[in-house]
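> sequence first, then the predicted structure, then my questions.
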Amino acid sequence: MNNDKRIKIIIGHYGSGKTEFSINYAVKLAKENKKVALVDLDVVNLYFRSREKAEILEDMGIKVIGSSIKASALDIPAISADVLTPLQDKSYEAIMDIGGDPAGARTLGRYHNYFQEGNYDMFFVLNANRPETQTVEKVMEYMTKIEDTSRAKITGIISNTHLLKSTTVDDVVKGYQLSKEVSKVTNVPLRYITVLEELVPKLPKEIQEIVFPIKLYMREEWML
């Protein structure tokens, strides 16, 4: 997918859809018969963590690494030593789902030595429907703070503007336009536009070439 690096770090603001993108990315790689590890490094938010879907993902052949304490409902910032496995073992495609905002990005500092220029991608997931990331200036402020805290550089933007199951084509287009503006100012490329699978046929042709269709793994059927 777009010649992405072996280590993929997924960051962004709370509610941006980082975890949903991380899971969908892992599933796509697994379907390509890749050896995949999904690392849940979110020690900030108690809810909607990728480790909650460990059983489903492991059935697909994806190694899920999360807390060293096997109790997903406990708000304890415990990280498993297994995180080092996909960082050290180059046979893995490693996807690292990081907690929201600069506070969540602090966990990356522990693994800084594994992130050398050219061997990783750090994707900033942008949801233009979030109040804190609705303008170029606000997005750039978030990006700078996360880079400073994590000591890693953002290499790509993921346009992921959504309203969960109520997402429309207009939402997707709005997010694409903001992401393009941010990309122009920062020189950070727009890598993917995430879109619910059912909306893909309705999108304008000019944005379809980098569309990344997704399913909502984290939203239960009864959730809006």
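Here it is on my side, so go on.
> contacts and neighbour counts: CA atoms only from here.
OK.
> starting at the chain centroid, how far to stretch 187-205?
Here stretch 187-205 is found 15 Å from its chain centre; the criterion is Cα atoms, centre = their mean, to the nearest Å.
> hmm, I typed the wrong one, I wanted stretch 26-44.
10 Å.
> residues in contact with it?
Stretch 26-44 is contacted from outside by 22-23, 49-51, 57, 60-67, 75-79, 83, 86, 91-100, 103-104, 107, using Cα atoms under 8 Å, 6 or more residues apart in numbering.
> among the residues you listed, which are located in strands?
Per DSSP state E, strands hold the following members of the contacts of stretch 26-44: Lys63, Val64, Ile65, Glu93, Ala94, Ile95, Met96, Asp97, Ile98.
> one more structure, for comparison:
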Amino acid sequence: MYQPKKIIVVTGHFGSGKTNFSVALALELAARGEKVTVVDFDLVNPYFRTADFKEAFEKRGITLRAPDYANTNVDIPSVQFDLGGLAAAEGYLIIDVGGDEDGAVALGRYSHVLNSYAETGELDMLGVVSFRRYLTRTPEDAEQFLRGIERASRMKLTHLVNNTNLGMETTAEMIAESLPLGEALSARMGLPVACVTVPEIAEVPAALPAEQMMRVPVAVRLPWMPKSEAVG
């Protein structure tokens, strides 16, 4: 099972489910009794942000730091927190980065700080991939997006997360079909697969090794989903 470092930077293509993964990881660490801070660094997508889970985080003792515009109608963000100070603080720090290269550019402003933690082995940078997204259906296409994120952020990925899903319609067969694609991407990029996510509503495919499996709630509520189907 994936054992995260002190700092976890979560990146990925738009619609890869990186915010859902960030929320799930924060909830899992908090359930273990760990101190967790989540930084909502998605400065490009106004729809699905970790800032939307403020109340759920507060109930579980998770600290949330977000740009001033997050969860408002303001278009220009104001980042007024010290990322270096948060990185040095006690506990886990999860940084949910905006999708694609556009989102990763903002992270690049702090690459000198974060890379210093990567050099000491205290940071994981995860590339979240869903092979059900139309622009990342193949290992070749997924690699292209992830390499772009590395260039834009001026940081290097350390692990991959196979987060192939269709939300509430995810099936075990769908996840099983993604396993060889994830392994092929891993071989192409020379990066290990940290975990393969399985939504709580789906069965675990028989082909998935137990040590790779990570159960995740369907935390990000789409407009047509009843609130009961999301994390509260």
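Arrived safely, thanks for sending. Owing to the predicted nature of the structure, the values given are computational and were not obtained by experimental measurement.
> sorry, back to before: among the contacts of stretch 26-44 of the first structure, name the buried ones.
Among these, those scoring as buried are 22-23, 49-51, 57, 61-67, 77, 79, 83, 86, 92-100, 103-104, 107 (criterion: 16 or more other Cα atoms under 10 Å).
> can you show me the strands along the second structure?
Using DSSP E, strands in the second structure cover 7-12, 36-41, 63-65, 92-97, 123-129, 159-162, 193-199, 213-216.
> out of those, flag the one nearest Gly148 of the second structure.
strand 7-12 (10.1 Å; Cα to Cα).
> what's the closest one packed up against?
In terms of contacts (3 or more Cα pairs under 8 Å, 6 or more residues apart in numbering; DSSP states H and E), strand 7-12 of the second structure is packed against helix 18-31, strand 92-97, helix 100-108, strand 123-129, helix 139-153.
> check the mean deviation of it from the first structure.
Comparison of strand 7-12 of the second structure with the first structure after fitting gives an average deviation of 0.4 Å (mean Cα distance after the TM-score superposition for the first structure).
> tilt between that strand and helix 100-108?
For strand 7-12 of the second structure against helix 100-108, the angle between stretch directions is 160 degrees (axes from the mean of the first three to the mean of the last three Cα atoms, to 10 degrees).
> residue in the first structure matching Thr171 of the second structure?
Under the alignment by TM-score structural alignment, Thr171 of the second structure pairs with Thr168 in the first structure.
> that match: what's it in contact with?
Contact analysis of Thr168 of the first structure by Cα under 8 Å, 6+ apart lists His162, Leu199.
> returning to that earlier point: closest one of the ones in strands among the contacts of stretch 26-44 of the first structure to Gln208 of the first structure?
Ile95 (24.1 Å).
> quick check: the closest one vs Lys28 of the first structure, distance?
12 Å (Cα to Cα, to the nearest Å).
> picking that back up, which of the helices and strands packed on strand 7-12 of the second structure sits closest to Met214 of the second structure?
Taking those one by one with Cα to Cα, helix 18-31 is closest: 9.3 Å.
> in that closest one, what counts as buried?
18-30.
> mind picking the two most distant members of those residues?
Checking these with Cα to Cα, the most distant pair is Lys18 and Ala30, at 18.2 Å.
> who are the contact partners of the equivalent of Leu157 of the second structure over in the first structure?
Counting by TM-score structural alignment, Leu157 of the second structure lines up with Ile154 in the first structure. Contacts for Ile154 of the first structure (Cα under 8 Å, 6+ apart) come out as Asp121, Met122, Phe123, Phe124, Met143, Glu147, Val188.
> against Asp121 of the first structure, how distant is Ile154 of the first structure?
7 Å.
> what's the longest helix in the second structure?
When the second structure is parsed with DSSP state H, its longest helix is helix 172-189.
> so what corresponds to Val216 of the second structure in the first structure?
With TM-score structural alignment as the criterion, Val216 of the second structure pairs with Ile214.
> what does Glu200 of the second structure give?
By TM-score structural alignment, Glu200 of the second structure lines up with Glu197.
> find the nearest non-adjacent residue to its match, please.
Nearest non-adjacent residue to Glu197 of the first structure, counting by Cα to Cα, 6 or more residues apart in numbering: Pro213, 4.9 Å away.
> ok, the one you found to Glu198 of the first structure distance?
The value you get for Pro213 of the first structure to Glu198 of the first structure, if Cα to Cα is used, is 9 Å.
> neighbour count for the two, which is higher?
Pro213 (18 against 10; other Cα atoms under 10 Å).
> contact partners for the more buried one?
Thr194, Val195, Leu196, Glu197, Val200.
> what do you get for Val105 of the second structure?
Neighbouring residues of Val105 of the second structure by Cα under 8 Å, 6+ apart: Ala152, Ser153.
> that one corresponds to which position in the first structure?
Under TM-score structural alignment, Val105 of the second structure pairs with Arg106 in the first structure.
> do you know how far the residue of the second structure most remote from its centre is from Ile175 of the second structure?
Ranking residues of the second structure by C-alpha distance from their mean position (Cα atoms, centre = their mean) puts Ala206 at the top, at 24.8 Å. Separation of Ala206 of the second structure from Ile175 of the second structure (Cα to Cα): 10 Å.
> how about Phe57 of the second structure?
For Phe57 of the second structure relative to Ile175 of the second structure (Cα to Cα), the value is 28 Å.
> again, but for Ala210 of the second structure
On the measure of Cα to Cα, Ala210 of the second structure and Ile175 of the second structure end up 14 Å apart.
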